[in-house]
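# Sequence and predicted structure are below.
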Amino acid sequence: MRLSRRSMLALSGAAATLPMMPGGLRAQGLSPLTMQAAWINDAEFAGYFLAMDEGYYADEGLDLTYLPGGPDVIPESTIVAGRADLALTTPDTTIKAIAEQGAPFKIIGAQYQKNPIGIVSLASAPILSPEDMVGKTIAVPPVNTISVEAVLALNGIDRDAVNIVPYAYDPTPLVQGEIDGSLDFTTNVPYTIGQLGEEAVSFLLYDFGFTTYNDTVVVTEETLAERRDDLIAWMRASRKGWNENFADTTLWPPRWAETHFAGTGRSIDNEIFFNAAQQPLMEAPGGIFAMSEEGIAGNLEALARVGIEGTREMFDTTLLEEL
């Protein structure tokens, strides 16, 4: 159930970002670690870019290779194939793979405490709750229809009371009044709609019962057993990068216009908007990547609503205890 966030963008120059020493030589004497991101290079991964550029991974003894994602990348497949040591995933796909296919995965952290997906609409005709969806036409990616149906059920709304149509990852029909709302990343699409001359509003599925994480940090059981110290080092460096990024959400995106963000077709103002919008969805009392018992239980309950039966054993919080 991989949500294709934002409109489909042609990604050029999607090369892995590698820590470099003066003269272009790869860092020496460090432990190599490869990370698979969940999407193309945008503000969703700002903390990792900062940690790479500021040498935080090298400080922790790691030589990090960063692999961008995209619409054709299945992060779990990358770690199964041995092309990456850890990946950022959606918990539904990971837990489904464990429960139904016996995949040897463990979830060791969660970037987003609240999943950013939600219903986006225009301020001139706002949809701010599941109840507001009644009688409306909502565009939803087919792979996410089950999530929207779960939210309707959780809120006592008849599925037939809402006209759900396929979403083509383009907010233009919403701006033109062809639909009333769409399911997308609430951290980014409102900016795109603003560029089209309309003001957008949104609500999270999370806030109405579909309580899932997003960008869960996933490794294989083998990697967890054999590279525990390296994984803790990665989490420590990444958390430092995110904390510094959130100290001023406007500071870092402009610095990456010709590096990490090059070739995406998106403006730096868009990335700044995204960066600020995601901050409250990521920060938690336990720090970046935290997974509370309440949060884990919320994920399992929400996924059970859509027929994905997970267990507490699929989550490992012991690395977080060592940060």
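All right, it came through fine.

# okay, CA-based contacts and neighbour counts for the rest of this
Fine.

# does Ala262 sit in a helix, a strand or a coil?
Assigned state for Ala262: coil (three-state reduction, DSSP: H, G, I helix; E, B strand; the rest coil).

# how about the strands in the stretch 201-323 of the chain?
Taking DSSP state E, counting those that start in this stretch as the test, the strands found in the stretch 201-323 of the chain are 214-220.

# which element is Tyr57 on?
Secondary structure assignment for Tyr57, by DSSP states H and E: helix 56-59.

# How far does that helix sit from its chain's centre?
23 Å (Cα atoms, centre = their mean, to the nearest Å).

# center of this protein - which residue?
What sits nearest the mean C-alpha location of the chain, by Cα atoms, centre = their mean, is Asp215, with 3.9 Å.

# Take this one as well and set it beside the first:
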Amino acid sequence: MKKYLSLLLCMALFLSLALAGCGSNGDTAASGSSTAGSSASTSGSSESTASTAAPDKITLQLKWLPQSQFMGYYVAQEKGYYKEQGIDIEILPGGSDIIPEQQVYNGVADIGVTWVSSLMKYQGQGWDLVETAQIFQKSALLLVSKTKAGIKTPADLKGKKVGSWFGGNEYELYAMIESAGLNRDKDLKLVQQDYTMDQLINDEIEAASAMTYNEYGLLLESGIPEAELSKLDMNEHNVAMLEDCLFVNSEWLAKNEDVFVRFLKASIKGWEEACKDPEAAGNIVFNVDKSVSLEHQVYMAKEVAKLVVPEGFDAAKIGYIDNKAIQQTADYALKYGLLTKAADISKCVNSKYWEQAAAK
């Protein structure tokens, strides 16, 4: 009997140890499974974080209200080109009371669009701003008249009443007048021009300033046939000054080189698309701000495309900075008093980031 009880006790002890061992193995497996799950969860979380990383926020300040003059940026935004580059962009409209240089210098905006001569004025005052891409390769400024006025060359402006917006828009006109050997104070009468073109339509002046992509279109839309209009083009008379460019605060740029290059890549892509299909671009801009008719936005887009990618210009070079054209702009700005001293264009422009963005 004692042997039997001893045998039972041994068997019970053996069974207890076996169960304990199984329990231990089960806990280890469970622990291992938990660790693997935790690792997988961590890995998944990491991948999720990488794929959903917050985009870099950038603010772009325009020179004027939303219109096809700026269509490349709106197309890039609409088509998701900024998003592809990890950028969340806010495009700020301009206006008569908004100065892009001040907005960028004061940190309200990261990047700005302005005319080269205007930027040079602030650079000349010591503002640490730098041009980084030249979007318009040609001047859009025309001097327009009705054919009955007989103005076919700059010399024909003698004795005429000529409109100018002034405020920085007059320098090319001054250069054109002088190129014909005329004295702008004695040989003709320069008058303040409004933005409606009514003065020319109503024969209050004989020649008017007009941008190819805006006011010239207004004349056509007013019902005046193109055959009854004469144009003096600043580019053809070699007195052109460059207009729309991109610029930044140098201090901001030093801290944001990578994101800025990505911004340029997306912007160039947007401009390429807009210039290939300006009608579609005009529609996109119209839907941003329906302040003017769809027809005028499309007209504007087609004309702007000719400034961004002029005839014979390589579309792959959108944004290219032509130092010769920059120098001519600086020379006229100095000659007519916008600048108080000659601009050092080597310090005014920096094409390094455009070159990186444009590289295929």
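Great, that's in hand. On a predicted model such as this, the values are computed, not experimentally measured, just so you know.

# one step back: mean deviation, the helix holding Tyr57 of structure 1 versus structure 2?
Averaged over the aligned pairs, helix 56-59 of structure 1 sits 0.5 Å from structure 2 after superposition, using mean Cα distance after the TM-score superposition for structure 1.

# Could I get the full set of helices for the stretch 101-250 of structure 1?
Taking DSSP state H, counting those that start in this stretch as the test, the helices found in the stretch 101-250 of structure 1 are 145-154, 172-175, 189-195, 221-226, 228-247.

# Out of these, which is closest to Ala99 of structure 1?
Distances from Ala99 of structure 1 to each of the helices of the stretch 101-250 of structure 1 were compared using Cα to Cα; the minimum, 14.5 Å, belongs to helix 221-226.

# any idea what the residue nearest to the centre of structure 1 aligns with in structure 2?
With TM-score structural alignment as the matching criterion, the partner of Asp215 of structure 1 in structure 2 is Asp244.

# and Glu257 of structure 2, what pairs with it in structure 1?
In structure 1, the residue matched to Glu257 of structure 2 (TM-score structural alignment) is Arg228.

# who touches that match in this structure?
For Arg228 of structure 1, the residues meeting the contact criterion (Cα atoms under 8 Å, 6 or more residues apart in numbering) are Leu319.

# So what's the residue count around Asn323 of structure 2?
Counted by other Cα atoms under 10 Å, the residues lying close to Asn323 of structure 2 total 12.

# Check Gly270 of structure 2 too.
Neighbourhood size, Gly270 of structure 2 [other Cα under 10 Å]: 25.

# And Gln328 of structure 2, by the same measure?
For Gln328 of structure 2, the number of neighbouring residues by other Cα under 10 Å comes to 16.

# if we can go back for a sec, who's in contact with the match of Asp215 of structure 1?
Shown in contact with Asp244 of structure 2 (Cα under 8 Å, 6+ apart): 113-116, 134-136.

# Likewise for Leu205 of structure 1?
For Leu205 of structure 1, the residues meeting the contact criterion (Cα under 8 Å, 6+ apart) are 115, 117-119, 148, 151, 211.

# and the counterpart of it in structure 2, how far is that from Met176 of structure 2?
When structure 2 is aligned by TM-score structural alignment, Leu205 of structure 1 is paired with Met234. Counting by Cα to Cα, to the nearest Å, the gap between Met234 of structure 2 and Met176 of structure 2 amounts to 7 Å.

# quick one: secondary structure of Trp39 of structure 1?
In terms of secondary structure, Trp39 of structure 1 is coil; the call rests on three-state DSSP.

# Please tell me how far it sits from Asp215 of structure 1.
Applying Cα to Cα, the value for Trp39 of structure 1 to Asp215 of structure 1 is 10 Å.

# Cross-check the contact I'm expecting between Pro253 of structure 1 and Ile272.
Yes: with contact defined as Cα atoms under 8 Å, Pro253 of structure 1 reaches Ile272; the gap is 6.2 Å.

# And the two? Which one has more around it.
Set side by side, Pro253 of structure 1 and Ile272 show unequal neighbour counts under other Cα under 10 Å, the larger going to Pro253 at 25 against 20.

# what sits against that one?
Under the criterion of Cα under 8 Å, 6+ apart, the neighbours of Pro253 of structure 1 are 43, 46, 268, 271-272.

# can you check Glu244 of structure 1 too?
By Cα under 8 Å, 6+ apart, the residues touching Glu244 of structure 1 are Gly47.

# which position in structure 2 aligns with it?
Using TM-score structural alignment as the criterion, Glu244 of structure 1 maps onto Glu273 of structure 2.

# just to revisit the earlier point, what residues are shared contacts of Pro253 and Ile272 of structure 1?
Between them, Pro253 of structure 1 and Ile272 share these contacting residues under Cα under 8 Å, 6+ apart: Ala43.

# Next, the contact list for the counterpart of Leu141 of structure 2 in structure 1, please.
The pairwise alignment with structure 1 assigns Leu141 of structure 2 to Ile117, based on TM-score structural alignment. Ile117 of structure 1 makes contacts with 183-186, 204-206, as judged by Cα under 8 Å, 6+ apart.

# ok, these in structure 2, which still hold?
Compared against structure 2 with both residues aligned by TM-score structural alignment, their matches' Cα atoms under 8 Å, those retain 183-186, 204-205.

# Structure 2: matching residues for stretch 77-85 of structure 1?
The counterpart of stretch 77-85 of structure 1 in structure 2, using TM-score structural alignment, spans residues 102-110.

# Distance from that stretch to the middle of the chain?
Once both centres are worked out by Cα atoms, centre = their mean, stretch 102-110 of structure 2 turns out to sit 15 Å from its chain's centre.

# Can you give me the distance of Asp322 of structure 2 to Gln356 of structure 2?
Taken as Cα to Cα, the span from Asp322 of structure 2 to Gln356 of structure 2 is 16 Å.

# Please say which position in structure 2 Ile164 of structure 1 maps to.
For Ile164 of structure 1, the aligned position in structure 2 is occupied by Leu190, per TM-score structural alignment.

# roughly how far apart are that match and Ser51 of structure 2?
Looking at Leu190 of structure 2 against Ser51 of structure 2, where the rule is Cα to Cα, the gap reads 60 Å.

# Of the two, give the one with the bigger neighbour count.
The residue with the greater number of neighbours, taking Leu190 of structure 2 and Ser51 and applying other Cα under 10 Å, is Leu190; the counts read 21 against 9.

# Quick check, the more buried one in contact with Gly163.
Yes: shown here, Leu190 of structure 2 and Gly163 form a contact pair, counting by Cα under 8 Å, at 5.8 Å.

# ends of the match of stretch 77-85 of structure 1, how far apart?
The first and last residues of stretch 102-110 of structure 2 sit 11 Å apart, counting by Cα to Cα.
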